[in-house]
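Engineer: need coordinates for the following:
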Amino acid sequence: MLPAHDDISERRQALEAVALAAAGGLLGALVWRLWGSELQAPPLAVLAVAAGGAFAADFVSGIVHWIADTWGHETMPVFGRRFLRPFRVHHVNPDDFLRRRFLDVNGDVAMLTAPILALAHCLPMRGATGQLLAAGVAGFCATILPTNQVHQWAHQSAPPRWVARLQRLGLILSRPAHLRHHRAPHAANYCIATGWCNPFLERIQFFRRLERAVTRWTGLQPRSDDESFRQVFEPSALLNPPDRPDADGNA
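Structural biologist: Alright, predicted model coming up:
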């Protein structure tokens, strides 16, 4: 059968629920503080920095996605099962992602985002520097927090109407844009928050150049376990599973 994402325990669900509530509350409070402060920086500068934070979040989503898709093995301690395996499973069985619950989809990102937002509340709001930094963090976190949810919507053939409108406006990742990533060898359009960075990064071959640099420096080969994963889990392999050796080593 096709692989599936691992189910999460009730304890982890509770932790992720707390993280989501904390991240959402901290983000709302940061925006409220910024909105209620007497702006020392030009409003257009605040908006520009917030937009820059959103672009940065999209770029970071691409870097993380590229690392998880390209390097390492799911047998690696700690990171393999929790971080790498879901990405490898997703390429072979994209529909499994559509069955994931809200907490499972969004909890991990919330646990990483909440501490950033907590630190952002230490920024002073009385000067232009603090306000601009707060705007950048708010733009970054408002974009990175729902990244996996946006990713899930990009796989839905009929997302909610308001989501489809945001996709058509180019404010979040669209289904056609993301489907380009799901063509083997899954080596394009890595950015999955808004997708804004993808055209430029593809034009300059950013990730391919980065892969060549990593291989040159380390000797590691990108996507080295893709073929073995594909042989076991692609539909044709499921219909005709590869022979497994018996106890004497005979296939």
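Engineer: contacts and neighbour counts: CA atoms only from here.
Structural biologist: Noted.
Engineer: distance check, residue 134 against residue 22.
Structural biologist: 17 Å (C-alpha to C-alpha, to the nearest Å).
Engineer: those two: which has the busier surroundings?
Structural biologist: Neighbour count, other C-alpha atoms under 10 Å: between residue 134 and residue 22, residue 134 has more, with 27 against 19.
Engineer: check which helix or strand covers that one.
Structural biologist: Here residue 134, judged by DSSP states H and E, is contained in helix 128-144.
Engineer: residues contacting the most centrally placed residue in the chain?
Structural biologist: Using C-alpha atoms, centre = their mean, the residue of the chain that lies closest to the mean C-alpha position is residue 61, 4.6 Å off. Contacts for residue 61 (C-alpha atoms under 8 Å, 6 or more residues apart in numbering) come out as 144, 147, 190-193.
Engineer: quick one: the strands in the stretch 101-250 of the chain, in order.
Structural biologist: Assigned by DSSP state E, counting those that start in this stretch, the stretch 101-250 of the chain shows no strands.
Engineer: helices of that one, residue ranges please.
Structural biologist: Using DSSP state H, counting those that start in this stretch, the helices of the stretch 101-250 of the chain run over residues 102-120, 128-144, 147-153, 161-169, 175-179, 198-203, 206-218, 226-233, 235-239.
Engineer: and this one, please, so the two structures can be compared:
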Amino acid sequence: MCARYYSLLWLTTLLLWAALWWQAIPLPAWWPLILLAGWATADAGSYVFHVILDHHIGAERSAMARGFQEHHADRLKITRESLSQVLAPVMPLLLPAWLLLSAPAALGWIAPGWALYLCAVALGVGFGQVIHRWSHLPDPGPVVIALQRMGLVVSARAHDAHHRPPHGSAYAIVSGWSNPLFDAVALDRRLSAVLARLGYPRVA
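Structural biologist: Purely as a prediction, here's the structure:
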């Protein structure tokens, strides 16, 4: 129930935010590129976060990490969860950040370009698991399929590489844009080495 309220509150503030932009905040000239930059940032962040959850947090310590690690064995588990269940893990973190962003932007304390960029990042973070879920559905619907074909959200084909043992590539779950670059430079192994030096060795 708490997850449902968090999700409804976030979606409500999202609609209010859209209305605010439409009525009061001027869109920057390069707003499409700003949105894409924020979306790409969220995708890159999902890669890093996914590596940490998959390999550096024990399942007994974190329900979110347990969910990601169990997902490797049961890749359709996410498709059996409700929307509120999928959104629940990130809502307690995202909702306060979203509200803290909305007020300064509405008051003009954040430049419109930066506000729009942060808005796109928040959208990618907030809907990352929903997009991840779409990539596992056999038929996510024509609109989602169109978005996948345009490369705006990660497709089943692009995400499938992550589910081939040892699950060491294609960690990004928003658009998948960062996967080729980060896989090419072995970012997962480099990040794991840094985390191990900081006292967080691989546990999975």
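Engineer: returning to that earlier point: between which two of the contacts of residue 61 of the first structure is the distance greatest?
Structural biologist: 144 and 190 (14.0 Å; C-alpha to C-alpha).
Engineer: next one: residue 76 of the first structure from residue 229 of the first structure, what distance?
Structural biologist: 15 Å.
Engineer: same question, residue 110 of the first structure
Structural biologist: 29 Å.
Engineer: over to residue 204 of the first structure?
Structural biologist: Applying C-alpha to C-alpha to residue 204 of the first structure and residue 229 of the first structure gives a distance of 29 Å.
Engineer: ok, now residue 199 of the first structure?
Structural biologist: Counting by C-alpha to C-alpha - residue 199 of the first structure and residue 229 of the first structure are separated by 29 Å.
Engineer: angle of the helix holding residue 134 of the first structure against helix 102-120?
Structural biologist: Counting by axes from the mean of the first three to the mean of the last three C-alpha atoms, to 10 degrees, helix 128-144 of the first structure lies at 170 degrees to helix 102-120.
Engineer: with the second structure superposed, average distance for helix 128-144 of the first structure?
Structural biologist: Its matched residues in the second structure lie on average 2.2 Å from helix 128-144 of the first structure after superposition (mean C-alpha distance after the TM-score superposition for the first structure).
Engineer: what's the next secondary structure element after the helix of greatest length in the second structure?
Structural biologist: Ranked by residue count under DSSP state H, the longest helix found in the second structure is helix 31-55. The helix or strand immediately downstream of helix 31-55 of the second structure is helix 63-73, counting by DSSP H and E.
Engineer: residue 102 of the second structure pairs with which position in the first structure?
Structural biologist: Alignment note: residue 102 of the second structure maps to residue 121 in the first structure; criterion TM-score structural alignment.
Engineer: other SSEs contacting the helix holding residue 134 of the first structure?
Structural biologist: helix 10-36, helix 43-70, helix 102-120 (3 or more C-alpha pairs under 8 Å, 6 or more residues apart in numbering; DSSP states H and E).
Engineer: now do 7 Å
Structural biologist: helix 10-36, helix 43-70 (3 or more C-alpha pairs under 7 Å, 6 or more residues apart in numbering; DSSP states H and E).
Engineer: tally up the residues packed near residue 128 of the second structure, please.
Structural biologist: Neighbour tally, residue 128 of the second structure, other C-alpha under 10 Å: 24.
Engineer: what sits against it?
Structural biologist: Contact analysis of residue 128 of the second structure by C-alpha atoms under 7 Å, 6 or more residues apart in numbering lists 173-174.
Engineer: corresponding residue for it in the first structure?
Structural biologist: When the first structure is aligned by TM-score structural alignment, residue 128 of the second structure is paired with residue 147.
Engineer: map residue 93 of the second structure onto the first structure.
Structural biologist: By TM-score structural alignment, residue 93 of the second structure lines up with residue 112.
Engineer: neighbours of its match, how many?
Structural biologist: Around residue 112 of the first structure there are 15 other residues, counting by other C-alpha under 10 Å.
Engineer: before we move on, what about residue 56 of the first structure?
Structural biologist: Using other C-alpha under 10 Å, residue 56 of the first structure is surrounded by 21 other residues.
Engineer: do the same with residue 233 of the first structure
Structural biologist: 19.
Engineer: quick one: what's aligned to it in the second structure?
Structural biologist: Under the alignment (TM-score structural alignment), residue 233 of the first structure pairs with nothing in the second structure.
Engineer: one more: residue 55 of the first structure?
Structural biologist: Mapped onto the second structure by TM-score structural alignment, residue 55 of the first structure lines up with residue 40.
Engineer: need the contact list for its match.
Structural biologist: residue 177.
Engineer: now with 10 Å, please.
Structural biologist: 34, 46, 120-121, 124, 152, 174-178 (C-alpha atoms under 10 Å, 6 or more residues apart in numbering).
Engineer: cool, residue 184 of the first structure as well?
Structural biologist: Shown in contact with residue 184 of the first structure (C-alpha under 10 Å, 6+ apart): residue 91.
Engineer: that one matches what in the second structure?
Structural biologist: Per TM-score structural alignment, residue 184 of the first structure is aligned with residue 165.
Engineer: and residue 89 of the first structure, how far from residue 202 of the first structure?
Structural biologist: As judged by C-alpha to C-alpha, residue 89 of the first structure and residue 202 of the first structure stand 24 Å apart.
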